[in-house]
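Asker: Turn this into a model:
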Amino acid sequence: MDIAVIDYKGGNVQSVLYALDRLGVRATLTADAEQIRRADKVLFPGEGEAASAMQELRAQGLDQVLPTLRQPFLGICLGMQLLGTHSEENDTTMLGILPFEVKRFPAAADYQVPHMGWNNLQRLRSPLFAGLQEQDFVYFVHSYYAPVGAYTIAEAEYPAPFSAAVQHQNFYAVQFHTEKSGPVGTRILENFLKL
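Answerer: Modelled structure (predicted):
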């Protein structure tokens, strides 16, 4: 199986490559459009800031390539947010693959921003979560979120519900870090590789 991990100078790439390696899957870190198009599966990890990530994607021409992909695609953390239309983070225009606008968590007395740490998944509705249970825990690190919508395939709360995972056609994405989420994250990666 040919797995492409998109290289757009975003963080967290090595952790994803290590997680795949632990599953016995060798992946290629690449920004080459043709290599990405030919891959059987594509992973789009991310950590960092929306505007600089989009700037790098545009510089490499990947903002034009990614929306045209037809193979199973998994965005992780910032890689999920970039699939939306717009982010409040530095007023950034995103890829527009999914119809959500990324919002900043509001300040609340009992909730700190960023949302960082373990939180449970709720209302799972996708083969991506096969074998998992409602209330399984995954690891989040984010200050921005996608609201719940028709595209939502899993939710979490902080303090209100938000999209923990989304899907549109072949595009799947999770707000949490699969590679830092222990056995639950490993199972999600395994399920993605079976899609």
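Asker: Please make it C-alpha for all contacts and neighbour counts, starting now.
Answerer: OK.
Asker: any idea how far the spatially most central residue of the chain is from Phe44?
Answerer: The geometric centre of the chain, computed from its C-alpha atoms, lies nearest to Ile76 (Cα atoms, centre = their mean), at 2.2 Å. Ile76 sits 6 Å away from Phe44, going by Cα to Cα, to the nearest Å.
Asker: same question, Thr85
Answerer: When Cα to Cα is the yardstick, Thr85 and Phe44 sit 16 Å from each other.
Asker: Which one's more surrounded, these two?
Answerer: When neighbours are counted by other Cα atoms under 10 Å, Thr85 and Phe44 differ, and Phe44 comes out ahead with 24 against 17.
Asker: to compare against the first, here's another:
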Amino acid sequence: MKIAIVKYNAGNIYSVVNALNRLGINPVLTDDIEELSSADKIIFPGQGEASGAMRYLKERNLDKVIRDLHQPVLGICIGQQLLCRHSEEGDTDCIGVFDTEVKRFTPSSHEYKVPAMGWNGIYGMKSKLFKGIPDNEFVYFVHSFYVPLCQYTAAVSDYIQPFSAALHKDNFYSTQFHPEKSGDAGERIIKNFINI
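Answerer: The predicted model follows:
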């Protein structure tokens, strides 16, 4: 099975490579259209800033390529946000798989820090991605922006307000949290994606 990781202007991609290596998978890290199109599964991970990441993708036509993929795709963190229609970060038009906006967290009191960073529970899961994952399992988040609850929400978490911890539409799956940094639960979620 060929697993491709989208190489673009974002950080933290190598932690996903390492997580797959631990599962005995040697992924291809690429921004080559042919390699992405021919992969069995694609992971679109990263940390970074939306406008710079989208600029890199558009310059290489990767935004259109990703939108038209038919194999299973997993977006992680900014990967989830870039799969949405628009982000408040840099007033950025994104790829548009999920017809929803990405919003900036606005702290409602001094106890809430932005970026939201650390372990948080997820619940209300409805996707093959979460097979065997119990409600309120803790996973690891680092983010200043979030996707509100919407028709594509596949898991929920709470920080300041409930938000989409995961999305799902057709062959596109995504998580706001980092499964590659989420211990046994995260490893199970990655395995579930590989088995889809």
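Asker: And the TM-score between these chains?
Answerer: Here the TM-score of the superposed chains, computed with TM-score structural alignment, normalised by the length of the first structure as the reference length, equals 0.99; 195 aligned residues with a Cα RMSD of 0.6 Å.
Asker: which residues touch the residue nearest to the centre of the first structure?
Answerer: For Ile76 of the first structure, the set of contacting residues under the criterion of Cα atoms under 8 Å, 6 or more residues apart in numbering consists of 43-46, 173-178.
Asker: try 7 Å this time
Answerer: Contacts for Ile76 of the first structure (Cα atoms under 7 Å, 6 or more residues apart in numbering) come out as 44-46, 173-177.
Asker: Next, give me the two most distant ones among these.
Answerer: The distance between the two most remote of the contacts of Ile76 of the first structure (Cα to Cα) is 12.7 Å, for Phe44 and Phe176.
Asker: Show me what counts as buried in stretch 29-44 of the first structure.
Answerer: Judged by neighbour count using 16 or more other Cα atoms under 10 Å, the buried positions of stretch 29-44 of the first structure are 29, 31, 36-37, 39, 41-44.
Asker: Hmm, I typed the wrong one, I wanted stretch 137-152 of the first structure.
Answerer: 137-142, 144-148, 151-152.
Asker: Could you do stretch 11-20 of the second structure as well?
Answerer: Along stretch 11-20 of the second structure, these residues count as buried under the neighbour rule (16+ other Cα under 10 Å): 13, 15-17, 19-20.
Asker: Tell me where the longest strand sits in the second structure.
Answerer: The strand spanning the most residues in the second structure, taking DSSP state E as the definition, is strand 161-169.
Asker: Mean distance between that one and the first structure after superposition?
Answerer: The superposed strand 161-169 of the second structure is, by mean Cα distance after the TM-score superposition for the first structure, a mean 0.4 Å from where its aligned residues fall in the first structure.
Asker: quick check, distance from that strand to the centre of its chain.
Answerer: Going by Cα atoms, centre = their mean, to the nearest Å, the spacing between the C-alpha centre of strand 161-169 of the second structure and its chain's C-alpha centre is 10 Å.
Asker: Map Pro148 of the second structure onto the first structure.
Answerer: Under the alignment (TM-score structural alignment), Pro148 of the second structure maps onto Pro147 of the first structure.
Asker: Roughly how far does the residue lying closest to its match once chain neighbours are set aside sit from Tyr151 of the first structure?
Answerer: Nearest-residue entry for Pro147 of the first structure: Phe162, 4.9 Å, with adjacent residues in sequence omitted and distances by Cα to Cα, 6 or more residues apart in numbering. For Phe162 of the first structure, the distance to Tyr151 of the first structure (Cα to Cα) stands at 12 Å.
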